[in-house]
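Chemist: Here's a sequence, model it:
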Amino acid sequence: MSGSKIPAEGEGPVEIKEYTGAAGGWGSMKSLTTILPEERIGTDALDALRRQNKPEGFMCVSCAWGKPAKPHIAEFCENGAKATAWEMTSFRVTPDFFQKHSVSELDQWPEHDLEQAGRLTHPMKYDAATDRYVAVSWADAFEGIGAAMKRSEAKKVVLYSSGRASLEASYMYALFARMWGQQNLPDSSNMCHETTSVGLKNAIGSPVATIQLEDYEKCDAIFAFGQNVGTNAPRMLHTLRDCAKRGVEIVTFNPLRERGWERFTDPQNPIEMATGKSTRISSQYHQVRAGGDISAILGICKLSIEADDAALAGGGERVLDQHFIDQHTVRFEEFAAFCRAAEWDDIVRESGLTRAAIEDAARVYINAKAVIAVYGMGITQHRFGMDSLYMLTNMLLLRGNIGRPGAGPGPVRGHSNVQGQRTVGITEKTELAPVDRLKALYQFDPPTEKGWDTVESCRAILSGECQGFVQLGGNFLRAIPDYGRMKEAWAKLPFTVHIATKLNKSHLVPGKESWILPCLGRSELDIQGSGRQAVSIEDSFSHIYGSIGKATPAADTLLSEPAIVAAIAKQVLPENSNVPWDAWVADYGKVRTAIENTYPDKFGNYNERLFQPGGFWKGNPASHRKWETKSGKAEFNVPRALNSSGFQDKDGRFRLVTLRSNDQFNTTIYGYDDRFRGIKGTRQVVMINVADQQRLGVKDGDIVALVSDADDGIERMVDGLRVTNYNLPDGTIAGYYPELNELIPLEHHALESHVPAGKSVPVRVRTGS
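Modeler: This is a model prediction of the structure:
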């Protein structure tokens, strides 16, 4: 049995009370005035915030929302400011820190306390005899890492990367992996939006959003699915506010009522701040069951097709864009027949919505001339997440809402450069890497065997096949499912290497050999041989931006990510005169030239356009109705199920939705205040509606455990959770990620994309614990 109890260290008095304010407003301002002094940072931070997400400034390490060509006075959100303060903290984790605290002790600290300890300053190696990390020189660290890697089989080592790594570092990292003879290159996308990368590619030939930021100025309806804008992409609220004020219908589908989708007070609007006024965001809000989006969208499609049938029979105006369907799509008739045959009882049961509610949403869709479909991991992180995504695409195709102004799919990426990493080669799939181009440029034979993604890497770690793990940023061990089982297996790895700015849980389960390599943050000044350096990132709209740090580095012992990647590559690879690692480190502009040479269709005049206001667009064929699919057209797809959870309802079985709090970004926990949900001082909660509480015989404030209800014979449990009243659909409960990752079986993932299915996890509530 694997199990865990969420640690309570560092938590203050618990207060759970409904939050009545809007997103933004004075709540956000108060949060910022708290974290800045907590991190004891000086004027550097204020200057950094002034420059954040602006031309000639640095790009936020938080979400991937677009940066407008004409930025706001403050082009950062509450969580973006927290990320900057967290990076620019005055606290330091020096070698003395590790002398005071053993690794076993630190492993018991909560995530918040580990990162709150401060910035890492020196390269460290684990000493098993003392159970402590000890300082080593950079030369010794690189020599030791190189020796460990050369003792290993390249195809059995994982090279993971986080979305905060720049395009330059990511390109070098991917090239290093392939020159070593492997492409085990899982990244953050494997855990969140890989369903988008696979599903959109199959359906429309493009793995990313077809829209750009300016399309929000041209749409007249927005349909939003499974995305919490107020917490995960707060700068998007400015765009949504503008849309709402000009009369755009915003129809939201989400199991929880999230404040950001309800109303927003703009902190940069003096009148709204003075009067407390807010803007209503969603014109309709539909609380679907976890995984119920397939059926909700099916209902909209059924109504649209049947309205078109009636119009055709009666000689009225067509509802569907038949010309678009005929010219640009395949398999429409198959999909239309499926929709016509769908039974309303099934749609209502599986969606959790009334027929009247779906009809209200369908009326908006049918009457709109240009529709954007926004979505997040509430679509992608399900067993049948691909089917949810296909249904969303089907809906857009019915009325030609792809490839024209103000219309198209708009996935909201959760990490600043996670999309860009894939653009420059971070992928385990040979067909997505420019292997012929790499071979020509660098005179080596790239591997053609598929590498390991996140799930496959975890399987290899569990089986003992994996011989080592290198992570460029991130907190892989804590972010993945099945934490208890994975933690035990992780400790048996022959070696682990962590390139990081701060401590996290992954660092505290050492392999037989383990190193921590501290790197510069994106906000910090990066001086190399040719002078001050800039890096670049890609946003959710496929725009590329330059980013240049200015803040004083946390320590003069830090190296940049490109410098660390190059140093490891030089230790492991035979010399190749075609790959100028040293020259690339001295001048990142030369890395960008290499990227341009590798991807000339996307990165033309890369260096010249680096600081173009609003970024430069790398292009998207589907935006021009060029469909790079197997059929050469956009493809309708019939779903395999009416609910994406992938498991059946049973008495006592719940669908658990794992969530971020307002005080969190991925596995980084800034604090214990989930303001919008009214939960303060704790993360040890399970949110359950009152009717389900009554059925369970529990009440608000009771302490319960959640137990995995997967059909795999493995018992998983998280104990010590406080029952908390929350407005959720019957049978759907919610709690925080990553604490509840323990309950997600590794094999509970999206079927094709292998994204962990953290938005519909089968669990039971155990009382009396």
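Chemist: make it CA atoms for all contacts and neighbour counts henceforth
Modeler: Will do.
Chemist: And Val319, how close does it get to Arg363?
Modeler: Separation of Val319 from Arg363 (C-alpha to C-alpha, to the nearest Å) stands at 11 Å.
Chemist: Between the two, point out the one with more neighbours.
Modeler: Counted by other C-alpha atoms under 10 Å, Val319 and Arg363 do not tie: Val319 has more neighbours, with 19 against 13.
Chemist: which non-adjacent residue is nearest that one?
Modeler: In this structure, Val319 finds its nearest non-sequential neighbour in Asp308, 4.7 Å apart by C-alpha to C-alpha, 6 or more residues apart in numbering.
Chemist: The one you found should be in a helix, yeah?
Modeler: Yes. Remark: Asp308 belongs to a helix, assigned using DSSP: H, G, I helix; E, B strand; the rest coil.
Chemist: That one is in contact with Arg318, isn't it?
Modeler: Yes. Judged on C-alpha atoms under 8 Å, Asp308 makes contact with Arg318 at a distance of 5.5 Å.
Chemist: Show me which of these two is the more surrounded one.
Modeler: Asp308 (20 against 16).
Chemist: Next up, the contacts around that one.
Modeler: Arg318, Val319, Leu320 (C-alpha atoms under 8 Å, 6 or more residues apart in numbering).
Chemist: Over to Pro71?
Modeler: Applying C-alpha under 8 Å, 6+ apart, the residues contacting Pro71 are Lys54.
Chemist: I'd like the structure of this one too, to check against the first:
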Amino acid sequence: MTGDTAANKHRTTQQDEQVPTYDHPAGGWGSVQSVARMFGTTGPSPVALKMLAKLNKPRGVMCSSCAWAKPAKPHRFEFCENGAKATLWELDPARADASFFEAHTLSELRSWHDQDLESSGRLTTPLRYDAQSDRYRSVSWDEAFTAIGRELTALPPKQSVFYASGHAGLEASYLYALFARALGHQNLPQSSNMCHETTSVNLATSIGTPVGTCTLEDFDHCDAIFFFGQNTGSNSPRFLHTLKDAVDRGCRIVTFNPVRERGLIEFVDPQDPKQMTIGRSTEISEKYYQVRPGGDVAVLTGLIKCVLDTDAKAPGTVIDFDFINDETDGYDAMLEAVQAATWDEIEAHSGLSRALIEEAAQIYISADKAIAIYGMGLTQHVNGWLNLGMLCNLLFLRGNIGKLGTGISPVRGHSNVQGQRTVGVGEKTKHMPSDKLRALFDIDPPQEDGMNIVHAGEAMLDGRVKAMISLGGNLLRAMPDRERMEQVWRKLNLTVNIATKLNRTHLFPGREGYLLPCLGRTDRDIQASGPQAVTMEDSLSHIYGSIGEADPPGEDVMSETAIVCAMAEASPPDNPKLCWRDWAGNYDLIRDLIEATFPDDFRDFNERMFQPGGFDRGNAARDRDWQTDSGRAQFTTPTTLSALGEVPSEPTTLTLITLRSNDQFNTTIYGFSDRLRGLSGDRKIVLMNRDEIARLGLSEGQKVSLASTIDDGTKRQVDGLTLTAFDLPAGCVAGYYPELNPLVPLALHEKNSQTPAYKGAPVRVIA
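Modeler: This is a model prediction of the structure:
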């Protein structure tokens, strides 16, 4: 395989202009028009304008969309297209009240599109499912909490699962984790189980921390940034301002991704009048390489070989042997494995030529300080552990962790998904220190680790789980093996969904099913002690306070924190040190508890929560304090050159990668425009390289099905997809999440963390 073949040329260096594409930069007028369209849907109310003006600013509202950092000196408008959409979506004037549910059965609502369900408006009253009429009916809060407490009391603790999406603030999340452990279980899966649990588990093995090491300051000093499997333009657009500033001062950016995403190609700053009128766009990536899905291990192996070869020609001029000798373990084993890999193997797995990989390596070698950025393109693979280990290996070779301008930085999705884990929402005993819980609350927390999402799904299928409590989210829609999970969900004894809007998960209630309306991030939260603030943590480990200012959607809507407290108060144990009612009335008291439980991370929590730019809770690896088993940073020895569980050998087997559109946040569908990819309309599409379409004897526009090739006794197939030519590497197809989730089995997941392999599922196309 060479870099000069026609097949390689268009997918590694140039856009294939014969397929749908977006010819404009990310940001710019396209972004402005998209926000304006949302205003046309919801109406430009004064409170919406006020909220957007204060979004992501000190003592303002922290965006409920992505988890990107909020600078100490914010822009005039410190929000992006996605943040505006999320804010306006939450400020929806429509109401899904009792009369709405009286007018629609759940059977009818299951025929609606996901967007139509959420467009029905904000939830306003607590609801209980009535099986006889197949409707949600109003219920008082007291009746709901009493019934929920009764059901939880009747079940053995380990038969309950408490799920949390990444939205709820640190206060509600901490009490939720405490509630589960006081009840007697640690079944606390979280949305990170489906995206960045690979990070939490495997970064801890390599560098001793479950989170990234960078701060915003590092981006002011780096010489190169290497991106792997992350779509900044759609998933965290405010990051583009940071990247533009880096490029403007001379930083070189290199991207590896199967899809050419516009946000990492070029950008126009909507807040720069010159760029918006006569100025040129900023080229973000100097080099952009379309690696095959699962091929990042091979790419990283090739980059490391280049570093080794260059240093061999001038020993000690490239590799930081002081760092390796003083700070790391495992170098020799890694070295032997990398040297054993041939360039033919690397080219075959990566889909890139040696010349292209050497080109990228020279940028890395020439940079004194480099940062590695990654997203779910690395984590949602069976061998995601190896993706991360090899990325750390590359950084270790030149000492690019633990000094200014360097580091590894996973880009998280939901706004507080990292923070929830920090305050104890997780299935492992280590996520919430047992000694602190005993001292503070006189409870004896369980010592056996609980269930993550995959384990909980398996336990529901075999009847070991009887109750599912969801603090936000649309879990059933987000999970793999969705059709099997929908069938078993309704057999549960109890389902409780705490939510702002209706979504598809709510349409599959258990025998006792409750839908409880909660305040959103933008809503004013008044409790016994007065107005309340909530807090969250960004991707860069900074903590921020947030104050909502909008009128709640109804008088009968409670905060997430108050709902958690009321459920806990109605459940065992009866413990005078569990002061649920006091905590619901004053969130300062909860922050005091968080500080007492995690003193190193939350020193002076209440005093620092509104610090501009957030307060940094610290990161040991950034200080080269490696909290690994060996006390040193750990090189990873590659055992394969592919992140896929099994590299397809049959010519008709393709690798599926799932995508989010530009008009989407996680499972929330704002609209049907995927502007930055040049796509719009129907989401039931499958994208494929033009040459692959011809090779398989198919034609563009043809209706096809995708079927899983995993033979485990369960048929997994999605029908009615329109085949669409798109600029992708050979051997893969792409389509939208969550529509294609049924093709991914629960058992197809990352080796160590059980993160579903949404970026590496084997499928075939059926005409």
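Chemist: What does the TM-score come to for these two?
Modeler: TM-score for the superposed chains, counting by TM-score structural alignment, normalised by the length of the second structure: 0.97, backed by 748 aligned residues with a C-alpha RMSD of 0.9 Å.
Chemist: What residue in the second structure is paired with the residue nearest to Val319 of the first structure?
Modeler: With TM-score structural alignment as the criterion, the equivalent of Asp308 of the first structure in the second structure is Asp311.
Chemist: again, but for Leu256 of the first structure
Modeler: Aligned counterpart of Leu256 of the first structure in the second structure: Val259 (TM-score structural alignment).
Chemist: how close does that match sit to Lys759 of the second structure?
Modeler: 12 Å.
Chemist: Thr205 of the second structure: what secondary structure?
Modeler: helix.
Chemist: Show me what it lines up with in the first structure.
Modeler: By TM-score structural alignment, Thr205 of the second structure lines up with Asn202.
Chemist: Now do the same contact list for that match.
Modeler: Applying C-alpha under 8 Å, 6+ apart to Asn202 of the first structure gives the contacts Thr629, Lys630, Glu635.
Chemist: what about the last one, how many neighbours?
Modeler: Using other C-alpha under 10 Å, Glu635 of the first structure has 26 neighbouring residues.
Chemist: Pull up the gap between the residue in the second structure that it lines up against and Lys430 of the second structure, please.
Modeler: With TM-score structural alignment as the criterion, Glu635 of the first structure lines up with Gln634 in the second structure. Separation of Gln634 of the second structure from Lys430 of the second structure (C-alpha to C-alpha): 21 Å.
Chemist: what do you get for Phe726 of the second structure?
Modeler: Phe726 of the second structure is 45 Å from Lys430 of the second structure, by C-alpha to C-alpha.
Chemist: And the strands in the stretch 601-750 of the first structure, which stretches?
Modeler: With DSSP state E, counting those that start in this stretch as the criterion, the stretch 601-750 of the first structure has strands at 616-617, 634-635, 654-659, 664-665, 668-669, 673-674, 679-680, 685-688, 703-708, 716-725, 732-736.
Chemist: err, the stretch 301-450 of the first structure, not the other one
Modeler: 329-330, 371-375, 408-411.
Chemist: And for Asp711 of the first structure, the neighbour number?
Modeler: Burial of Asp711 of the first structure is recorded as 10 neighbouring residues (other C-alpha under 10 Å).
Chemist: now swap in Cys63 of the second structure and tell me
Modeler: Number of residues near Cys63 of the second structure (other C-alpha under 10 Å) recorded here: 31.
Chemist: Please identify the helix or strand for it.
Modeler: If you go by DSSP states H and E, Cys63 of the second structure is not part of any helix or strand.
Chemist: which residue in the first structure lines up with it?
Modeler: In the first structure, the residue matched to Cys63 of the second structure (TM-score structural alignment) is Cys60.
Chemist: shouldn't that match be in contact with Gly80?
Modeler: Yes. Judged on C-alpha under 8 Å, Cys60 of the first structure makes contact with Gly80 at a distance of 6.2 Å.
Chemist: centroid residue for the second structure?
Modeler: Residue closest to the average C-alpha location in the second structure (C-alpha atoms, centre = their mean): Gly413, at 3.4 Å.
Chemist: residue contacts, that residue?
Modeler: Applying C-alpha under 8 Å, 6+ apart, the residues near Gly413 of the second structure are Ser65, Cys66, Ala67, Asn235, Ser236.
Chemist: Helices along the stretch 401-550 of the second structure, start to end?
Modeler: 417-422, 434-441, 453-461, 475-478, 482-489 (DSSP state H, counting those that start in this stretch).
Chemist: Reformat those helices into JSON lines and put distance to Val139 of the second structure next to each item.
Modeler: JSON lines is the format used below for these (distance: least, C-alpha to C-alpha, whole Å):
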{"stretch": "helix 417-422", "distance to Val139 of the second structure": "30"}
{"stretch": "helix 434-441", "distance to Val139 of the second structure": "32"}
{"stretch": "helix 453-461", "distance to Val139 of the second structure": "27"}
{"stretch": "helix 475-478", "distance to Val139 of the second structure": "24"}
{"stretch": "helix 482-489", "distance to Val139 of the second structure": "22"}
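Chemist: Give me whichever of those helices is most buried.
Modeler: Stretch with highest mean neighbour count among those: helix 417-422 (a mean of 27; mean count of other C-alpha atoms under 10 Å).
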